[in-house]
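# sequence and predicted structure, then a few things I'm wondering about:
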Amino acid sequence: MPTNKKEGIIFTTLMCFCMVLGMSIYNLVLHDSLSWGALSTGLIPGFIVAFILDVFVVGTIAKKIAFSLPLNKENKLVMILTISCLMILGMVTCMSLFGILIEGGIPDHLGSVYRHTWLMNVIVALPLQLIIVGPFSRAILGKIQANVAATETAE
């Protein structure tokens, strides 16, 4: 986990970018419209919105909820899984609406379209985050932290 602001920004950027990339590819495949053009067009605004939501809204709320739950806060795995699951639920809730609006504006049956979109996104976002993106991002952060520690030790 990040130990300072710089590591937090690196970790959040990596995590957010990987999740937006993965979910963008998934949604484009789902709608049979995967192409480099479609991916690059949606990736940048999706990343910007997701990053802002992660840092200023969803991340803050998820951490507040996680630390208020009656959990063993000393157990890193429990806290990582709890925060990750809460983040996924919050981000899928927000980004599903973003995706619907970007795709074509407000549909006639927003409620049913949103419920369907949310469900289709959460079933992929949970394993993507918990099995691939989360461990990958933590591994990269660990390498960065190890390099910093090695550099400080060498000095």
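All right, it came through fine. Residues are numbered from 1 along each chain as shown.
# CA only for contacts and neighbour counts going forward, please
OK.
# what about Ser33, which helix or strand?
Assessed by DSSP states H and E, Ser33 sits outside every helix and strand.
# neighbours of it, how many?
Using other Cα atoms under 10 Å, Ser33 is surrounded by 13 other residues.
# dropping in the other structure now:
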Amino acid sequence: MPRTKLQNIVFTIIMAVIMVYGMIVYNVALNTGGVTNQTFLMALHELPIMAPIAFVLEFFVVEKLATRLAFTFMRPTDRPQFITYAISTMIVCIMCPTMSLIATLLFKEPSFGTWAHTFGCNMPMALIWQLLYCGPLVRLLFRTLFRRQLAAAG
């Protein structure tokens, strides 16, 4: 969707913040035994740490790698929505274990088992959150923010 470097930066920032916040809420709920109003506030404490990490990883490494991986089974002539879903799925497949490792190192008792458990719990949620909620919301927000530029570009 983004057509310029600035648009790509804005898109990636919005995606990183919403995706990371949703996953932090999920992990706080897992750690506290449920979701309360406090869960959403508690998640804000990790957001300033994890969102920039996710942005840097996504923008400089994962987007390119995920796109290459998606095109190992997609063709440029496939429906654009399916290409978007394939790239999004590959991004989750790379970002989820990576971000789970970083969260394990920063916020938990670091061990392979702790990371494997964190990754295992996060993967299904990350995929559902990305494909069904976060991704469509971010694309809607992006189209709304850049409506004029996207219309002018054709």
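Sure, I can see it. This one's a predicted model, so the numbers in the text were calculated from it and none came from an experiment.
# ok, which stretches of structure 1 are helices?
5-30, 36-53, 59-68, 76-104, 110-127, 134-154 (DSSP state H).
# mind putting the ones you listed in CSV, mean neighbour count included?
Shown next, in CSV, are those (neighbours: other Cα atoms under 10 Å):
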stretch, mean neighbour count
helix 5-30, 18
helix 36-53, 16
helix 59-68, 16
helix 76-104, 17
helix 110-127, 15
helix 134-154, 13
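# contact partners for Ile83 of structure 2?
Ala70, Met74, Pro76 (Cα atoms under 8 Å, 6 or more residues apart in numbering).
# structure 2: which residue goes with Gly46 of structure 1?
Matched by TM-score structural alignment, Gly46 of structure 1 corresponds to Met50 in structure 2.
# residues in contact with the residue nearest to that match when sequence neighbours are not counted?
Excluding the flanking residues, the one nearest Met50 of structure 2 by Cα to Cα, 6 or more residues apart in numbering is Val20, at 6.8 Å. Residues near Val20 of structure 2 by Cα under 8 Å, 6+ apart: Leu47, Met50, Ala51, Ala54.
# rerun that using 10 Å as the cut-off
By Cα atoms under 10 Å, 6 or more residues apart in numbering, the contact list for Val20 of structure 2 reads 14, 26, 43, 46-48, 50-55, 99, 126, 134.
# wait, doesn't Tyr26 of structure 1 sit right on Ser35?
No. When contacts are counted by Cα atoms under 10 Å, Tyr26 of structure 1 is not listed as touching Ser35 (11.8 Å).
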